[in-house]
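> model this:
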Amino acid sequence: MALRTFEARVGWPVLRERFVGRIPERELVLLDEAVDFAARWHGDQVRPAGEPYVEHLLEVVCVLIEAVETTDIDVLRAAVLHDVVEDTGCALDDVRMRFGDRVAVLVDWVTKPAPTGGQSPAEAWSAYLARLHDAPADALIVKLADRLSNVQRLDSHPRPEKRRSYYQETVRSIVPLAQSHPWFRQWYATWCERFRHLAGDRPAVP
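Modelled structure (predicted):
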């Protein structure tokens, strides 16, 4: 089976037109606001391969709408905003004041916390991944779509060692989270096979 990938290089206005008919116009306006908010906070940030950061955020939305067929506007807004607290100076309270409690809760679930209580960054990251096992379904699909966007073209990452470690971490910690969702389960199974060459000494499928 071919690996389905998602792109957002065409930008939000073109994507928005694709979503007309799937999402009511009054809710697309709400999504417009989230896209604008995220774009302003992320500014000129870029991904490791050099693409504008906002493309990643929009890819996550594409996965949720076009593959998972999510139309819940709070989930879609949380998808656009999922990195704004972790990777910019925006506070979670800023998200809550602008977009409401539910969106803020979803963003909080997928935001990696800073190390606390003497934790190392690695320990904080492990605790974050473990916590995701208790995430509500709406937060979990945001996380699964987020990681999908990050790894769908993993061979394009400029650092070979990061490709290997990201593959292994995804197989170990993210693929198990996908097992309760049929579409993500199949996508990640296909992805594991597509990138099996990055497995190293670890099995490609848990």
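> hey, let's count contacts and neighbours off CA atoms from now on
Fine.
> quick one: the closest residue to Leu106 other than its chain neighbours and Trp109, what's the gap?
Closest residue in space to Leu106, ignoring its immediate chain neighbours: Ala139 at 5.3 Å, by Cα to Cα, 6 or more residues apart in numbering. Separation of Ala139 from Trp109 (Cα to Cα, to the nearest Å): 6 Å.
> rewinding a little: in the helix or strand hosting the residue nearest to Leu106, which residues are buried?
Element membership for Ala139, per DSSP states H and E: helix 137-151. Buried residues in helix 137-151, counted by 16 or more other Cα atoms under 10 Å: 138-151.
> same question, stretch 84-104
Taking 16+ other Cα under 10 Å as the criterion, stretch 84-104 shows Val84, Val85, Glu86, Leu92, Val95, Phe99, Val103, Ala104 as buried.
> residues in contact with the residue with the shortest distance to the centre of the chain?
For the chain, the residue nearest the mean C-alpha position is Asp146 (1.3 Å; Cα atoms, centre = their mean). With Cα atoms under 8 Å, 6 or more residues apart in numbering as the criterion, the residues that contact Asp146 are His56, Leu57, Val60, Ala79.
> Reformat those into CSV and put secondary structure next to each item.
Listed next are the contacts of Asp146 as CSV, based on DSSP: H, G, I helix; E, B strand; the rest coil:
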residue, secondary structure
His56, helix
Leu57, helix
Val60, helix
Ala79, helix
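> Farthest pair within those?
The span of the contacts of Asp146, defined through Cα to Cα, is set by His56 and Ala79 at 10.1 Å.
> Going by neighbour count, which of the contacts of Asp146 comes out on top?
Highest neighbour count within the contacts of Asp146, by other Cα atoms under 10 Å: Ala79, with 30 neighbours.
> Sequence B follows; please return its structure for comparison with A:
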Amino acid sequence: MPRIEAIEIRLHLPLRSPYTFPKRRDMESIQGARSFAIEMHGGQLYGDRPYSFHLDQVAEIASSYGHQAETLAFLHDTVEDTSATLDEVRERFGSFIADCVALLTDQPGENRKERKAKTYAKLAEVNDERQLALIVKAADRLANVRACVADGNERLLSVYRGEHEVFKLAAFRAGLCDELWGELGSLLSLVGPAVPTSGKS
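Here you go, the predicted structure:
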């Protein structure tokens, strides 16, 4: 029986690279990020679910890429959507994670299209170790699209479909997290046409 369980676990792990379980210090960082994010997001909802649902989904996807990716996944919306600051993130989780959170944080804009254009411009310039942010950005978008498909949210799914080409030009790097992009493209190709994203949202 133990041998069978080990085989089953291996079959469910990503083919990209062998999984290594986080060390105690790394696990503490992950747990600390989750606790901090949940505290900061407070009573915010993700649709009709607690916001922790979304954070857990993104972190689960990102966990295949290491403990820093999982830590960043929990923190990716804290500065954009809560009162948390980059200085707080830097003090708690270090400069590298804070720099990645900054990349993932939308700047103010008149509408979604303008905000996302600013974020995509930042992502397009990344060519160093901060590419970790690109993995988490892909994980975030994949989690959102999965939720849209599961909930039948065609309106938001159409928005993501309309943004996909520009988003991919900015955030895709060959060999970085191809599995995520493959699933994302497959899900976005399932149903109808895209809608414009110039309105407020």
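> And the TM-score between these chains?
Once superposed, chain against chain, the TM-score is 0.75 (TM-score structural alignment, normalised by the length of the second structure); 171 aligned residues with a Cα RMSD of 2.4 Å.
> In the second structure, what stretch matches the helix holding Ala139 of the first structure?
Using TM-score structural alignment, the residues of the second structure aligned to helix 137-151 of the first structure are 131-145.
> hang on, the earlier thing: from the contacts of Asp146 of the first structure, which is closest to Glu27 of the first structure?
Top of the list for closeness to Glu27 of the first structure, among these and by Cα to Cα, is Ala79 at 14.4 Å.
> Could you pull up the residues touching the equivalent of that closest one over in the second structure?
Mapped onto the second structure by TM-score structural alignment, Ala79 of the first structure lines up with Ala73. Ala73 of the second structure sits next to Leu55, Val58, Ala59, Ala62, Val136, Asp140 when contact means Cα under 8 Å, 6+ apart.
> now do Asp56 of the second structure
Taking Cα under 8 Å, 6+ apart, we find Asp56 of the second structure in contact with Phe74.
> if I pick Tyr160 of the second structure, what's in contact with it?
With Cα under 8 Å, 6+ apart, Tyr160 of the second structure has these contacts: Val145, Leu188, Ala194.
> Check which helices and strands the lengthiest helix in the first structure sits against.
When the first structure is parsed with DSSP state H, its longest helix is helix 25-42. Judged by 3 or more Cα pairs under 8 Å, 6 or more residues apart in numbering; DSSP states H and E, the packing partners of helix 25-42 of the first structure are helix 53-62, helix 73-81, helix 84-87.
> Quick one, which of those helices gets closest to Arg164 of the first structure.
Of all those, helix 53-62 comes closest under Cα to Cα, at 20.4 Å.
> residues in the second structure aligned with the closest one?
Aligned using TM-score structural alignment, helix 53-62 of the first structure spans residues 51-60 in the second structure.
> follow-up on the earlier one: show me which of the buried residues of helix 137-151 of the first structure is closest to Pro113 of the first structure.
For those, the residue nearest Pro113 of the first structure by Cα to Cα is Lys143; the value is 14.6 Å.
> After alignment, which residue of the first structure pairs with Leu11 of the second structure?
Under the alignment (TM-score structural alignment), Leu11 of the second structure maps onto nothing in the first structure.
> And for Leu11 of the second structure, the neighbour number?
As a burial measure, Leu11 of the second structure scores 9 neighbours (other Cα under 10 Å).
> Can you tell me how far Leu190 of the second structure is from Ala171 of the second structure?
22 Å.
> With neighbour numbers in mind, choose between these two.
The neighbour comparison of Leu190 of the second structure against Ala171 (other Cα under 10 Å) goes to Ala171, with 23 against 9.
> just checking, Leu106 of the first structure touches Ala135?
No - here Leu106 of the first structure does not reach Ala135: they are 9.1 Å apart, not a contact under Cα atoms under 8 Å.
> Looking at those two, which has the bigger crowd around it?
Leu106 (25 against 16).
> what do we get in the second structure for that one?
By TM-score structural alignment, Leu106 of the first structure lines up with Cys100.
> counting contacts, what elements does the helix or strand harbouring its match pack onto?
Cys100 of the second structure is part of helix 95-104 when elements are defined by DSSP H and E. In terms of contacts (3+ Cα pairs under 8 Å, 6+ apart), helix 95-104 of the second structure is packed against helix 67-75, helix 86-93, helix 112-124, helix 132-151.
> how many other residues sit next to Pro176 of the first structure?
15.
> again with Ala170 of the second structure
19.
> same thing with the one 3 residues further on?
Here the number of neighbours of Arg173 of the second structure (other Cα under 10 Å) works out to 17.
> what about it, which SS state?
coil.
> Which position in the first structure pairs with Leu157 of the second structure?
In the first structure, Leu157 of the second structure lands on Arg163 (TM-score structural alignment).
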